[in-house]
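Engineer: what follows is a protein structure lacking sequence information:
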């Protein structure tokens, strides 16, 4: 992450990066009660455009509904605010972070009547899993932490507090010399990375865990559509980590990770230990789509042009 000091949109106004603050006595600061999105903007065929903006903002509102947070703006207002914030940043490519949160009060674990705010920050973020990982692939370690059980948390909400688990899992993996963590569910099935959905390739077919207990990833959905559009078979089914050990290929997908090959899990090479041909093909399809180079998916990109900076 490179903080560029771009203006941050908060409750209808762009404020300086250094002035964007939340009160110490804030329910969201104290307890992690809030929801957020991660979105990317790319420099593409129509200039700077935001990838699947409508889908991300729709999920933001769904997350808020799940945890009982009432966002005091329309979806259209937040969509336009995202475009405005990117335009004001001056970045041709960037990462967006919209957050709905309680900026003050609610210390008694009761957020009734607390004012809900929305902020949108923008910064440049390169390869999330490390420079060169898109090309070379990433080394992953199965985490000792278990992905939240379906009844232990609101797994369909992209809620701020949920990410303490993922943060600990990833930090442990990094300290152990790996690039990322893989979390299993309570039954021992492969769930996801710390902030990524996972796919394996077996006999030319893609397999990914079903959405029973994991977040409905927008990049995951994009890859499924791109793969099926290219004639590939995609199956949604549970699998274990030993099935991942003997997969032909594996890769992570997510807004941050984009399409990152997984070349080793628990010090076992996946396939030949290098990014495979199916992964490479999907990388190419994905980057064509996010940059507006594939007319079939032109509706996925929202140009920033026309918004006053």
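Structural biologist: Everything's here; your move. Nothing here was measured: the structure is a model prediction, and the numbers come from that model. Numbers count the residues shown, from 1 in each chain.
Engineer: for the rest of this, base every contact and every neighbour count on C-alpha atoms.
Structural biologist: Fine.
Engineer: ok, now how distant is the closest residue in space to residue 72 that isn't next to it in sequence from residue 148?
Structural biologist: In space, residue 72 comes closest to residue 116 once its chain neighbours are excluded; the distance is 6.9 Å by C-alpha to C-alpha, 6 or more residues apart in numbering. According to C-alpha to C-alpha, to the nearest Å, residue 116 and residue 148 sit 26 Å apart.
Engineer: same question for residue 221.
Structural biologist: Where residue 148 is concerned, residue 221 sits at a distance of 21 Å (C-alpha to C-alpha).
Engineer: and these two? Which one has more around it.
Structural biologist: Remark: of residue 221 and residue 148, residue 148 carries more neighbours, 20 against 14, as counted by other C-alpha atoms under 10 Å.
Engineer: so the more buried one sits in a helix?
Structural biologist: No. Applying DSSP: H, G, I helix; E, B strand; the rest coil, one finds residue 148 to be coil, outside a helix.
Engineer: what's near enough to touch it?
Structural biologist: 155, 185-186 (C-alpha atoms under 8 Å, 6 or more residues apart in numbering).
Engineer: this is the comparison structure:
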């Protein structure tokens, strides 16, 4: 996939520059040790114009991620939102995926960053896992121990774990992986949270060993609005393989239905599942087809 061309602009430390003309250091902890934090954000072409969905929540999480790994964050969130809208305008993007990244100045020592840069880029990107129901396997890799790294932060180095899990799944002929935590409970997909449906209720793993997904939080909000019972609890693989339906959710993924987990095929048709209802409702929300902001 081509993410930029000779005309693409990105935002770098307060300036807009041609992506093809920018450079970065080869001597930084971000490259050598994965010491960087990032966000994934989506903008949608709504009838009210281009809107970045939950921009403030994403940039506040970026700030929190930086704080959790002891990186400076000298930027104003309001200004970053403003500059991101300008970036979309400069690139003539209306539907876009947006990637802010905070990375380190040259430093090979294993110490907290003192000098950092921020880059924001954007490109057109369809739903990350596609629009078809997914065949999923249980990964041989576990989510990192939350005492070893701040799981609630979007740290670049943490995503080596995600790359390994997805690569393993695809090598086995599956669309995506599902990782467990160190206790054998369901955690999340390499880049998305999971919900399962059983007897008209939704269940999802609690925070602690998973990323506190913004889309996950939105799904929970929508459940409250739609009077869908939602329960956060530890879930086993047995719970999953006795469920009626399941789906992944995330900013890049949006909401993606799961057809099967290894040999177990979910018995409820996706079109008749709670996940499908939430998928339609979520799309209405991000496209501002209904005024959910009044009630959420």
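Structural biologist: Great, that's in hand. Every value quoted in this text rests on a predicted model; they were computed, and no experiment measured them.
Engineer: TM-score, when you put one on top of the other?
Structural biologist: Remark: TM-score between the superposed chains equals 0.95 [TM-score structural alignment, normalised by the length of the second structure]; 294 aligned residues with a C-alpha RMSD of 1.6 Å.
Engineer: ok so, going back, which position in the second structure aligns with the residue nearest to residue 72 of the first structure?
Structural biologist: By TM-score structural alignment, residue 116 of the first structure lines up with residue 116 in the second structure.
Engineer: give me the distance between residue 302 of the first structure and residue 276 of the first structure.
Structural biologist: Distance from residue 302 of the first structure to residue 276 of the first structure, by C-alpha to C-alpha: 31 Å.
Engineer: one step back: tell me the contacts of the residue nearest to residue 72 of the first structure?
Structural biologist: 69-72, 100-103.
Engineer: just checking, which of these belong to strands?
Structural biologist: 100-102 (DSSP state E).
Engineer: just send those back as a markdown table, with neighbour count too.
Structural biologist: Below are these laid out as a markdown table (neighbours: other C-alpha atoms under 10 Å):
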| residue | neighbour count |
| --- | --- |
| 100 | 28 |
| 101 | 27 |
| 102 | 24 |
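Engineer: which one of the residues you listed is nearest to residue 260 of the first structure?
Structural biologist: residue 100 (28.7 Å; C-alpha to C-alpha).
Engineer: name the nearest residue to the residue in the second structure that that closest one lines up against, sequence neighbours excluded.
Structural biologist: Alignment note (TM-score structural alignment): residue 100 of the first structure maps to residue 102 of the second structure. Distances taken as C-alpha to C-alpha, 6+ apart place residue 118 nearest to residue 102 of the second structure, at 4.5 Å, with adjacent residues excluded.
Engineer: so where do the helices sit in the stretch 51-200 of the first structure?
Structural biologist: 53-67, 75-89, 133-136, 163-175 (DSSP state H, counting those that start in this stretch).
Engineer: export those to CSV and tack on distance to residue 198 of the first structure?
Structural biologist: Output for the helices of the stretch 51-200 of the first structure, formatted as CSV (distance: least, C-alpha to C-alpha, whole Å):
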stretch, distance to residue 198 of the first structure
helix 53-67, 19
helix 75-89, 28
helix 133-136, 15
helix 163-175, 15
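Engineer: compare these and report which one is nearest to residue 199 of the first structure.
Structural biologist: helix 133-136 (15.1 Å).
Engineer: packing partners for the closest one?
Structural biologist: strand 258-265 (3 or more C-alpha pairs under 8 Å, 6 or more residues apart in numbering; DSSP states H and E).
Engineer: can you name the residues of the second structure that the strand it packs on overlays?
Structural biologist: Going by TM-score structural alignment: strand 258-265 of the first structure matches residues 254-261.
Engineer: and which of the contacts of residue 116 of the first structure is nearest to residue 229 of the first structure?
Structural biologist: residue 100 (34.7 Å).
Engineer: that closest one contacts residue 37, doesn't it?
Structural biologist: No. Counting by C-alpha atoms under 8 Å, residue 100 of the first structure does not reach residue 37; the two are 9.3 Å apart.
Engineer: what about the residue nearest to the spatial centre of the first structure, distance to residue 149 of the first structure?
Structural biologist: Nearest residue to the geometric centre of the first structure (C-alpha atoms, centre = their mean): residue 255, 4.1 Å. Distance of residue 255 of the first structure to residue 149 of the first structure, given as C-alpha to C-alpha: 24 Å.
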